[in-house]
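> Got a predicted structure here, sequence first:
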Amino acid sequence: MPGETQDKEIATKAVVTGLGETTALGGDVTSTWEAMLRGANGIRLLDEEPWANELPPQIGGRVRVEPGPGLEPLQRVRLSRTAQLAVTAAAEAWSDAGLDGAELSPQRTAVVVSSAVADMAALLDGWEALKSRGWNRVPPLTAPLSMGNASAAAVSVLVNARGGAHATVNACSSGTQALAMAVDLIRRGTVDVVVAGGAEAPLHPMILSSFAAMRALSLRVDDPASACRPYDVGRDGMVLGEGAGILVLESERHARDRGARIYAEVAGVGISSDAYHLVQPEPNGTGTAMAIRASLADAGLTPADVTHLNANGVATAAGDTAEARGIREVFGDASQGPAVSANKSMTGHSLGAAGAIESITTVLALHHGMVPPTRNFTRLDQDLSINVVHGRPLKLEGEQVVAVKTSAGFGGHNVALTFRGVPAGRCQPESR
């Protein structure tokens, strides 16, 4: 029956009903969003760290608000820093979705929260204790704190999710991959609600040193605010940053039945792999192009429907070039393509959390009809030919706007999500 088909489509659509984050720009979604619209800077010297002067990359995006005050005493002891950031963002997203105190089926609620390097600090601290004081002085929670599922497990406890707690590990695309998996769970009818995203705390001397040894980090330590320069002709590398981004996704039927506010629909998912190199992206961006095309096809849309693209934009020479070529392959040159924005210019690269944080920005750009600028952009690399938003926010036109979020990670992992927006004026209940 036609009515039954329509009901099934509504039930299996994945929509965004809650947002939560903590970043180098702000301790929640509102403060981060307002800072992004200003083109603010979250990158600074890490000179308070005892190891700072011993390392070449002395800059990073430390979270603006420490996670401790919002956590219960046991959480401060039993959760790694990465998991603390995840729980902080998840609590905001859960509340924003109107789910505090709601009667939900735990068996129909799931979690997908990812990171790229989990919490290496816990493992390394355990190693130092072993070397200096012996095996029986290694902290007893070293293993669970350092495992890749730690954040997902902590968030599942927070929201009483018993429909599965998952952690995808796909390098810097991990957070975006988490959202892709959440969409799949909802579309298959496995669950009604998924708390999904990513968290990362990579400002540890070992992690910073490993990226520095690859010559992947910016060396503009004399001017941290201008260090991260996606797509700019003068870019010289990425800047690492802490953070967490968590979204609540629901089936559209479940969201409408409880009268939830809907920010946007995750209308399409596209995933590809370069199968090219462990570190370097495929130079022509074919993996990026494949993921974008697959995402648009999944959404039943064409490149002409896309108004905005929130890019990976890591500010490395090879990464930005490959991504821009992939974007251009799908959309054409700058005169034809969507407005491109790169948020890492303000927050730094939070690895597995980056795609989730930037997905929140993408959703809010559609929701408010405004694209934040790319900071530190002065002149486009002549080989790129994409339409980079810079200087000031860009107003989006139209009632039904569509945006694509791209992510890429070491090993050639590519993810593209297509979001269909719901303007703030049509978003119930009260909007941010």
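Good, I have the coordinates.
> switch to C-alpha atoms for all contacts and neighbour counts from now on
Noted.
> burial measure for Pro73, as a count.
10 (other CA atoms under 10 Å).
> what's the answer for Gly3, then?
7.
> Spit out the contact partners of Leu145.
For Leu145, the contact set (CA atoms under 8 Å, 6 or more residues apart in numbering) comprises Arg78, Leu79, Ser80, Asp119, Ala122, Leu123.
> Tell me the most packed of these, by neighbour count.
Asp119 leads these on contacts (other CA under 10 Å) with 28 neighbours.
> Now that one. Nearest residue, chain neighbours left out?
Ser146 (4.8 Å; CA to CA, 6 or more residues apart in numbering).
> OK, contacts around the one you found?
Applying CA under 8 Å, 6+ apart, the residues near Ser146 are Ser80, Ala118, Asp119, Met120, Ala121, Ala122, Leu123.
> repeat that for 6 Å
Asp119, Met120, Ala122, Leu123 (CA atoms under 6 Å, 6 or more residues apart in numbering).
> got the residues you listed as CSV, with distance to Gly352 and secondary structure columns?
Conversion of the contacts of Ser146 to CSV gives the following (distance: CA to CA, whole Å; DSSP: H, G, I helix; E, B strand; the rest coil):
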residue, distance to Gly352, secondary structure
Asp119, 11, coil
Met120, 13, helix
Ala122, 17, helix
Leu123, 18, helix
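> adding another structure so you can compare the two:
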Amino acid sequence: MASSVTSPLCTPSIPHLSNFRFTKTEDTFNCKCRGFSDSCFSQRHNQPSPSFLSAFRGSRLDYHCNPDRVGGFGFLGDKNDNDFLLLGSNSAQRRLNRPLRSGGAMAVAVYPGKEVATKKKPPTKERCVMVTGMGVVTSIGHDPDVFYNNLLEGRIAGEIKSFSTDGWVAPKLSKRADKFMLYVMTAGKKALANGGLTDEMMDELDKTRCGILIGSAMGCMKVFNDGVEALRVSYKNMNPFCVPFATTNMGSAMLSMDLWWMGPNYSISTACARSNFCILSAANHTISGDADLMLCGGSDACIIPIGLGGFVACRALSQRNDNPSKASRPWDKKRDGFVMGEEAGVLLLEEFEHAKKHGAEINAEFLGGSFTCDAYHMTEPHPNGLGTVWGSKDDVNYINAHATSTRAGDLKEYQALIHCFGKNPELRVNSSKSMIGHLLGAAGAVEAVATMQAIRTGWVHPNINLENPDEGMATTYQSSFVPISDLSAALSFALENAE
């Protein structure tokens, strides 16, 4: 006779449930079904896996995760056309991570049996997510401190120089992999080193509780493009890796195989907001108890003819070729498009108790974020924007904006921020893209590093090239970096419908 399932199952009266047998062990939830293998229905924390839930799509069965298991992760601002990550150390915000309240849990014996009463489990301790490591590969520095110091000084660079995979990536893989993958693996391992995880500590980790979510908007474009060119001669000339390497999850996959990390690992496709989606999803996995450590972020390397040509064709790139240092100018009246960049940024997220055990330095606390879409236009944000409120918006006094230097996007984003935050004289808003360009899938991650460095140092970098602010903008132009006192909470911001 099958044992009962403690997670609440609603409306269990489905005819084909007799095909399933549920069994419960101490730390797994297994389901045996005629026609399916056992392994695809196994997952930690006494919850069925997504593959199990998908089998009931369209039926009357509605599975709700036990809130005592999940904890209280807050999806903030469910009526917002933007996606953001809230980073900071304000204790008042921690209430956002409190476990959800619910009625008493109910045990249901589904093969065969009847409804029985049971006592509710004691609530689990809330899991807080900390940022303990940062890794970057950028045109203005391969170390978080060097990178941010150059941002503070308003420096720009046209290409990534002095980049080396020595000591980070195996020589054989370095020769055949696309740059986007090499950036992922290098920045990911640098984040681990920055987080103080030594080789000895890595050996002691439970690798099944370590995951990787590092996205890319375009994937391995060069390897795939080279394959297309080789095909013009013969398929025999094609690189056998051109198709698998072209997938956007390949960077995370190769890094996980290198580290032997067997936790959550998948690809998210949300264009230029991809890094923020990866960071938020990684934090969600940590809060819910799926993982204790997560590497998350983004990487892209698209500066090849087809990558540039595509954006030129849709008139998104700046035409200021005669003066490239002035080309990227978010919110300036003379902006005419963005400048593309190639970089990578990776954060190491850790559950607080786990980080405490090995004495990790806490760079920032992850306070929450949201997934939303305004369903309005392929590239333009909605004219009105959608309001966002979490806790007290007065706690936020710095925003690293998405602002790419496009005509429509910058102004609409500014209007959305005013609609949300009002005209707060203490609020500082800037765009790192004025110096590093638009990094596509890596934008959110690299800018999240800049946001945390602002929290750590108390200094905010300038918006270079903002010489004539757009009409309707109430702004004070700062030609150099400015200090912010008591910087306790900040936003790294990206549009899901980003240009």
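That came through fine. These numbers were taken from a predicted model, which means no experiment stands behind them.
> TM-score them against each other, please.
Aligned and superposed, the two chains score 0.83 in TM-score terms (TM-score structural alignment, normalised by the length of structure 1); 376 aligned residues with a CA RMSD of 2.0 Å.
> Which of the contacts of Leu145 of structure 1 are still contacts in structure 2?
Among the contacts of Leu145 of structure 1, the contacts conserved in structure 2 (both residues aligned by TM-score structural alignment, their matches' CA atoms under 8 Å) are Leu79, Ser80, Asp119, Ala122, Leu123.
> Of these, just say which sits nearest to Gly163 of structure 1.
Leu79 (21.8 Å; CA to CA).
> Now that closest one: closest residue in space that isn't a chain neighbour?
Leu79 of structure 1 sits nearest to Leu145 (CA to CA, 6+ apart), 6.3 Å away.
> Structure 2: which residue goes with the one you found?
In structure 2, the residue matched to Leu145 of structure 1 (TM-score structural alignment) is Phe245.
> which element is its match on?
Using DSSP states H and E, Phe245 of structure 2 sits in helix 242-246.
> just Ala89 of structure 1 next, same as before
helix 81-96.
> Please list the outside residues in contact with that helix.
Gly18, Leu19, Gly20, Glu21, Ser151, Val155, Ala199, Glu200, Ala201, Ala244, Ile246.
> Of those residues, select the buried ones using a PyMOL command.
The following PyMOL line selects those of the contacts of helix 81-96 of structure 1 that are buried, judged by 16 or more other CA atoms under 10 Å:
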select buried, resi 18+19+20+21+151+155+199+200+201+244+246
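> Among the contacts of helix 81-96 of structure 1, which are located in strands?
Within the contacts of helix 81-96 of structure 1, residues falling in strands by DSSP state E are Gly18, Leu19, Gly20, Glu21, Ala199, Glu200, Ala244, Ile246.
> Show me which pair in the residues you listed is furthest apart.
Longest span within these, CA to CA: Gly18 and Glu200, 19.9 Å.
> The equivalent of Thr286 of structure 2 over in structure 1: neighbouring residues, count only.
Aligning on TM-score structural alignment places Thr286 of structure 2 opposite Ile186 in structure 1. Look at Ile186 of structure 1: counted by other CA under 10 Å, it has 25 neighbours.
> Tell me the spacing between Ile186 of structure 1 and Asp298 of structure 1.
15 Å (CA to CA, to the nearest Å).
> likewise Ala267 of structure 1?
Counting by CA to CA, the gap from Ala267 of structure 1 to Asp298 of structure 1 is 7 Å.
> Who has more neighbours out of these two?
More crowded of Ala267 of structure 1 and Asp298, by other CA under 10 Å: Ala267, with 24 against 15.
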